[in-house]
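**Q** quick one, what's the 3D model for this:
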Amino acid sequence: MVETSLLAHQTSLALDPAATSWLLTSTALVLMMTLPGLALFYGGMVRKKNIISVIAQSAAAFALVTVLWFIAGYSLSFGKGPEAVDGFIGGLDAAFFNGVSAQTAHSLLPGLPELLFASFQLTFAVITPALIAGSFAERMKFSAALLFFGLWHLVVYAPVAHQVWGGGWLGGLGVLDFAGGAVVHVNAGVAGLVAAIMLKPRHGYGRDNMAPSNLAYTAIGTGLLLVGWMGFNAGSAGAADALAATAGFNTLLAAAAASLSWLTVEWIEMRRATLLGLLSGIVAGLVAITPAAGFVDPKGAFFIGLAAGPACYGGAVWLKRLLKYDDSLDAWGIHGVGGIVGALLTGVFATTAVNPLAEGATVGKQAIGLLGVMAWSAVGTFLVLTICRFTTGLRVTKEQEVEGLDYSQHGETLH
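**A** Sure, this is the predicted structure:
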């Protein structure tokens, strides 16, 4: 291959075997986060009649987004677009992986085969719409969910990924997002809030018993997410090096601190400690440390985790109770709120002693990044859901919802 054959985003491959090995492992770990990790985490929190439907949504997100990533998503996220729009979205030079191979490299990580870089980034693209499904669980048509996942990936996820990571305006501004606090979690959380409001509450919400049906599933899912998050955050270092080690330890510490701080608030308010609270706190800490993992030292990670527990408890419990929206599995309360807390505190605790790219980090820059992502996500999600409403329709009928989506949408049940 000669240099002139490279696409605008590509560079010649200078293979780093250690980094390649670690990113292969990280790709597998992050993929596990969606299926079975998130599928079981969400599946255990819905009523028994809807467990299959929630798992099916995670599986569908993997299948559909993977195909769309190959067709256009990767190119729109990490390719170079026409100069007039490149700040917001990439181009289509690499559509259908044109020119992408194991012999090329993306300019962001020249030591990795581009197919591996694309595979690793695909796992982030897959889990993001699957996270949103927690907000509309137990009431959205499966056909609507499929259409939503596909359109949302192209209209919202790909442009936001490009703006922050792919050479767009937010990355150029100096917004720090090590592993997806804004691109994945705030993006998904805002979309989930818009979806919860547009779909309106489940029938019987606030009156019927909607307690989790199987917290053992949720605990297993949490464990898989915790392990997978090591690939999510430490893998985002792009190499098997000291930065990856720092990001990995920060991930564990923040998750533990947030779990304890969530539990403390819950114990004070409810006079008891719940397994669901422990598990939710772990995920809240994982979300909050994601933007900061490779920019802060362990002391920063500890304080980010401590802050995330009460903040996400407030988003998942108090705010939802106050405003009476039905974010079924707290996509906004944990991923949206946790991502915002983590992104802002990245501006407080980022240090060049950990990562030279932290130079110039400020809370103001982080806030601008959050506002940009939140605005794009909110408007794009509203447009996509509006298209779904006038094509497939959004909600199942009342009778189908009462019967359960497992049978009404899939013809299957758990016995």
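**Q** switch to C-alpha atoms for all contacts and neighbour counts from now on
**A** Fine.
**Q** next SSE after the top helix by length along the chain?
**A** Identified as the longest helix of the chain according to DSSP state H is helix 242-270. Counting by DSSP states H and E, the next helix or strand C-terminal to helix 242-270 is helix 275-289.
**Q** list the buried ones in that next one?
**A** Residues 276-289 are the ones in helix 275-289 that count as buried (16 or more other Cα atoms under 10 Å).
**Q** thinking again about what came up before, and the longest helix of the chain, what other elements does it pack with?
**A** helix 215-234, helix 275-289, helix 298-313 (3 or more Cα pairs under 8 Å, 6 or more residues apart in numbering; DSSP states H and E).
**Q** in the last one, what counts as buried?
**A** With burial defined by 16+ other Cα under 10 Å, the residues of helix 298-313 counted as buried are 298, 300-313.
**Q** Provide the contact partners of that helix at residue level.
**A** 246, 249-251, 253-263, 265-266, 281, 284-285, 288-289, 292-293, 333-334, 337-338, 341-342, 345, 349-350 (Cα atoms under 8 Å, 6 or more residues apart in numbering).
**Q** this one as well, want them side by side:
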Amino acid sequence: MINSGDTAFIIICAALVCLMTPGLAFFYGGLVSRKNVLTIMMQSFVSMGVVTVIWFVFGFSLAFGPDIHGLIGGTKYLFLEGVGMTPNPSYGPTIPFITFFSYQQMFAIITPALITGAFADRVSFKSYLVFLVAWSILIYIPLAHWVWGGGFLQQMGVIDFAGGIVVHASAGLAALASVFFVGKRKVIDQVDLEPHNITYVALGTALLWFGWFGFNAGGGLAANGLASTSFINTDISASVAMVTWLIISWVREKKPSFVGVLTGAVAGLATITPAAGFVKPWAAVLIGLASSIVCYGAVQFRKKVDWDDALDVWGVHGVGGILGSILVGVFAEKSINGIDGLIYGDVHQFGVQVLATLIASVYAFVVTYLILKVINRFLPVRVSEEVEIIGLDAAIHKEEAYHI
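**A** Okay, the predicted model is just below:
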């Protein structure tokens, strides 16, 4: 039976998650140089259109349709056939099935957009569009089915409340694969490596943090105590991670960096995502603390080995998603959502989390690299050095964010 409160809540959560993609555009847009800001913002915005079409035509059906051998969903829901106002007992028994579709669609939109921060300043828009379609079909849709749609990882017992594996680990490892394939930027001026507008980064972080409450609190598909727990866990983890990152970076870099504070908050948000609806607030504190320490270390490692992950997608989203997906297997408590983790004696659940995270991460990395390799045979993935020097905004889009 449809519950109007649950339905209204999930519609609002879907809208909040939708807001995160423009938020990501501002977050990334502020971090890149002024000559590439429109390009990276457009890469986020265009995902809203392209992925919606994919999701409507066949993506949702392949992710959440009847399971086929644990690998993919069937074609039952093509063009939203059978996805209407009647609830589906497996996907929100108190909300219309089409509301569940709307909520999941927003996750499918933002996930490939996350990857763009890794190859900022050097990938052509044409090749990105092909990559966006291919990645959504070959990586996001199968992972969503494996973890949430009745696939083999869900059958194995993996838990992922709102996308630590499906969203953040997959995007982060895809980002790393793209960094290895595309290669380093040919930087002429040091200013091109600096954030051109930190106020945009702050605005983007605010929109992401605000939207993340829908991202995580909606994971239980009902307006209840679990949603409230997820909400506060999200805020606690982000806040603790922000403060911890500030302290670490201030001590090491001798300055209280605003970009560092904002990055720490996003790391805490990404890391708590898979655990938000399975742990108590005290565990969210520890997860937030761990996220800053580990993700900060990952960013420093990336710099040391000279990987050109322009906006640290791997170090923040990838490492954060992997860490959170494993830590939920440590801190999960049955009184919250029916599952115990390692500290309550369930070694099996911890093992499942580690194995599932490893499988999904390796899959995302390998298939992303292959996608880029195939695309590059027909369409150059990387822009020419001349275009890179001029800037993608002026060279490709014939538009500029600033006329100076």
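**Q** to which residue of structure 2 is residue 139 of structure 1 aligned?
**A** With TM-score structural alignment as the criterion, residue 139 of structure 1 lines up with residue 122 in structure 2.
**Q** next, find the distance separating residue 252 of structure 1 from residue 286 of structure 1.
**A** Relative to residue 286 of structure 1, residue 252 of structure 1 is positioned 8 Å away (Cα to Cα, to the nearest Å).
**Q** hey, what's in contact with both of the two?
**A** residue 226.
**Q** quick one: the helix or strand residue 322 of structure 1 falls within to chain centroid distance?
**A** Secondary-structure assignment from DSSP H and E places residue 322 of structure 1 in helix 319-323. Offset of helix 319-323 of structure 1 from its chain centre (Cα atoms, centre = their mean, to the nearest Å): 23 Å.
**Q** structure 2: matching residues for that helix?
**A** The aligned range for helix 319-323 of structure 1 in structure 2 is 301-305, by TM-score structural alignment.
**Q** same question, stretch 338-346 of structure 1
**A** Stretch 338-346 of structure 1 maps onto residues 320-328 of structure 2, going by TM-score structural alignment.
**Q** the matching stretch against structure 1, how far on average?
**A** The superposed stretch 320-328 of structure 2 is, by mean Cα distance after the TM-score superposition for structure 1, a mean 1.0 Å from where its aligned residues fall in structure 1.
**Q** that older thread, which other residues reach the helix holding residue 322 of structure 1?
**A** For helix 319-323 of structure 1, contacts defined as Cα under 8 Å, 6+ apart pick out 326-327.
**Q** and that helix, what's buried?
**A** Buried residues in helix 319-323 of structure 1 (16+ other Cα under 10 Å): residue 320.
**Q** average gap between that helix and structure 2?
**A** Looks like 1.6 Å for helix 319-323 of structure 1 (mean Cα distance after the TM-score superposition for structure 1).
**Q** centre of the chain versus the helix or strand just after that helix, how much separation?
**A** Moving toward the C-terminus from helix 319-323 of structure 1, the next helix or strand (DSSP H and E) is helix 337-349. Relative to the chain's own centre, helix 337-349 of structure 1 is displaced by 15 Å; criterion: Cα atoms, centre = their mean.
**Q** stretch 330-349 of structure 1 too?
**A** 12 Å.
**Q** repeat for stretch 343-358 of structure 1
**A** Chain-centre distance of stretch 343-358 of structure 1: 21 Å, with Cα atoms, centre = their mean.
**Q** so where is the longest helix of structure 1 in structure 2?
**A** Counting by TM-score structural alignment, helix 242-270 of structure 1 corresponds to 225-253 in structure 2.
**Q** which of the residues in that stretch are buried?
**A** 226-249.
**Q** C-terminal to the longest helix along structure 2, what's the next element?
**A** Scanning structure 2 for the longest helix, with DSSP H as the assignment, gives helix 347-378. For helix 347-378 of structure 2, the following helix or strand on the C-terminal side (DSSP H and E) is helix 385-390.
**Q** buried residues in that next one?
**A** Residues of helix 385-390 of structure 2 classed as buried by neighbour count (16+ other Cα under 10 Å): 387-389.
**Q** could you do stretch 355-367 of structure 1 as well?
**A** Those would be 358, 361-363, 365-367, for stretch 355-367 of structure 1 by 16+ other Cα under 10 Å.
**Q** still on that earlier bit, the match of residue 139 of structure 1 contacts residue 380, correct?
**A** No. With contact defined as Cα atoms under 8 Å, residue 122 of structure 2 and residue 380 do not form a contacting pair (11.0 Å).
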